[in-house]
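Colleague: Show me how the following folds:
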Amino acid sequence: MQDPAINMAKFTHESIEDQEEEELQEEVLDFAPASLDDSLPEVEDPLREINLGTEEDPRPTFISALLKEPLKSELIALLQEFRDCFAWYYHEMPGLDRELVEHKLPIKEGYLPVK
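Modeller: Take a look at the predicted model:
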């Protein structure tokens, strides 16, 4: 009869070899698509418009339509409480340099912008 320690050493050695073979197997990779998809991601929440202003001076903003009560009511109350912190028009931001708030795309002369 063989020594149990030898059998255990042989079993351990075989287990390590099996693990190494599994790790060395080639990984199958998918190729990148030929063109990018410009559609919106499917995970985007549907939105619900809420007015933080008045009928005469609307201040529309959007929240997730998936919000459940009481979180939805709490969020709307919070937005209404701090509605004076938001600016909808440039004249509501006195002293703000237009260089900071205007978005520009520098495009070389003779070239068209590419989407």
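
Colleague: all contacts plus neighbour counts: C-alpha atoms, from now on.
Modeller: Noted.

Colleague: In the chain, mark out all the strands, start to finish.
Modeller: In the chain, the strands defined using DSSP state E lie at 47-51, 60-64.

Colleague: What angle do strand 47-51 and the last one make with each other?
Modeller: So that's strand 60-64. 140 degrees (axes from the mean of the first three to the mean of the last three Cα atoms, to 10 degrees).

Colleague: hmm, who's touching strand 60-64?
Modeller: Residues outside strand 60-64 that contact it (Cα atoms under 8 Å, 6 or more residues apart in numbering) are 45-53.

Colleague: what ranges do the helices span in the chain?
Modeller: 4-24, 71-81, 98-101 (DSSP state H).

Colleague: Same list (these) but as CSV, adding distance to Leu40 and mean neighbour count.
Modeller: Converted to CSV, these look like this (distance: least, Cα to Cα, whole Å; neighbours: other Cα atoms under 10 Å):
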stretch, distance to Leu40, mean neighbour count
helix 4-24, 37, 11
helix 71-81, 24, 13
helix 98-101, 26, 8
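
Colleague: Distance to Ala87 added to these, as TSV?
Modeller: Output for these, formatted as TSV (distance: least, Cα to Cα, whole Å):
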stretch	distance to Ala87
helix 4-24	56
helix 71-81	13
helix 98-101	12
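
Colleague: now the strands of the chain in a markdown table, with mean neighbour count and distance to Glu17?
Modeller: Formatted as a markdown table, those follow (neighbours: other Cα atoms under 10 Å; distance: least, Cα to Cα, whole Å):
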| stretch | mean neighbour count | distance to Glu17 |
| --- | --- | --- |
| strand 47-51 | 13 | 55 |
| strand 60-64 | 13 | 53 |
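
Colleague: And this one, please, so the two structures can be compared:
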Amino acid sequence: MAEFTHESTESQEEEELQEEVLDFAPAALDDSLPEVEDPLQEINLGTEEDPRPTFISALLKEPLKNELVALLQEFKDCFAWHYHEMPGLDRELVEHKLPIKKGYLPVKQARRRMSIWTQN
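Modeller: You can find the predicted model right below:
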């Protein structure tokens, strides 16, 4: 019959309680990120002749969805769908341009990853 001593059980418990140090997952595993966006439902805040499309989450329950659509309809004049609806706004401020020399193609850079984990 084997005897267990108090000393041997303490060392076993210490081994079990030691924190495991893990390495970061290989970058190749990060390419298949989970889908985190809600499916969208398009709603028209305008008319058939002048559509004003916007999108809301398709996962909203019916009472909340109706309230949200009513709120968007009430304040639809706060949104701009066309540039001419924003008088006084300088085009140089709102247009994004990439100056590229003639005869050259834009360079596609490799995707840069940032870790969400920090080491203390």
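
Colleague: closest to Trp88 of structure 1 out of the helices of structure 1?
Modeller: Taking Cα to Cα, helix 98-101 is the member of these nearest to Trp88 of structure 1, at 12.7 Å.

Colleague: what stretch of structure 2 does that closest one fall on?
Modeller: Under sequence alignment, the counterpart of helix 98-101 of structure 1 in structure 2 spans residues 91-94.

Colleague: Comparing the matching stretch with structure 1, how large is the average distance?
Modeller: With mean Cα distance after the TM-score superposition for structure 1, stretch 91-94 of structure 2 departs from structure 1 by a mean of 1.7 Å once superposed.

Colleague: same thing with stretch 6-16 of structure 2?
Modeller: Mean for stretch 6-16 of structure 2 is 10.7 Å (mean Cα distance after the TM-score superposition for structure 1).

Colleague: Residue in structure 1 paired with Lys65 of structure 2?
Modeller: By sequence alignment, Lys65 of structure 2 lines up with Lys72.

Colleague: ok, now Ser8 of structure 2?
Modeller: Under the alignment by sequence alignment, Ser8 of structure 2 pairs with Ser15 in structure 1.

Colleague: same question, Pro26 of structure 2
Modeller: Per sequence alignment, Pro26 of structure 2 is aligned with Pro33.

Colleague: Next: Val107 of structure 2.
Modeller: Match for Val107 of structure 2 (sequence alignment): Val114.

Colleague: And Pro51 of structure 2, by the same measure?
Modeller: Aligned partner of Pro51 of structure 2 by sequence alignment: Pro58.

Colleague: Name the nearest residue to that match, sequence neighbours excluded.
Modeller: Leaving out its chain neighbours, the residue that sits closest to Pro58 of structure 1 by Cα to Cα, 6 or more residues apart in numbering is Asn51, at 6.1 Å.

Colleague: what residues are up against that neighbour?
Modeller: Asn51 of structure 1 touches 58-61, counting by Cα under 8 Å, 6+ apart.

Colleague: mind giving me a markdown table with those and columns for distance to Ile76 of structure 1?
Modeller: Output for the contacts of Asn51 of structure 1, formatted as a markdown table (distance: Cα to Cα, whole Å):
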| residue | distance to Ile76 of structure 1 |
| --- | --- |
| Pro58 | 15 |
| Arg59 | 13 |
| Pro60 | 12 |
| Thr61 | 10 |
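
Colleague: Can you name the two of the residues you listed that sit furthest apart?
Modeller: It's Pro58 and Thr61 that sit farthest apart of the contacts of Asn51 of structure 1, by Cα to Cα, at 9.6 Å.
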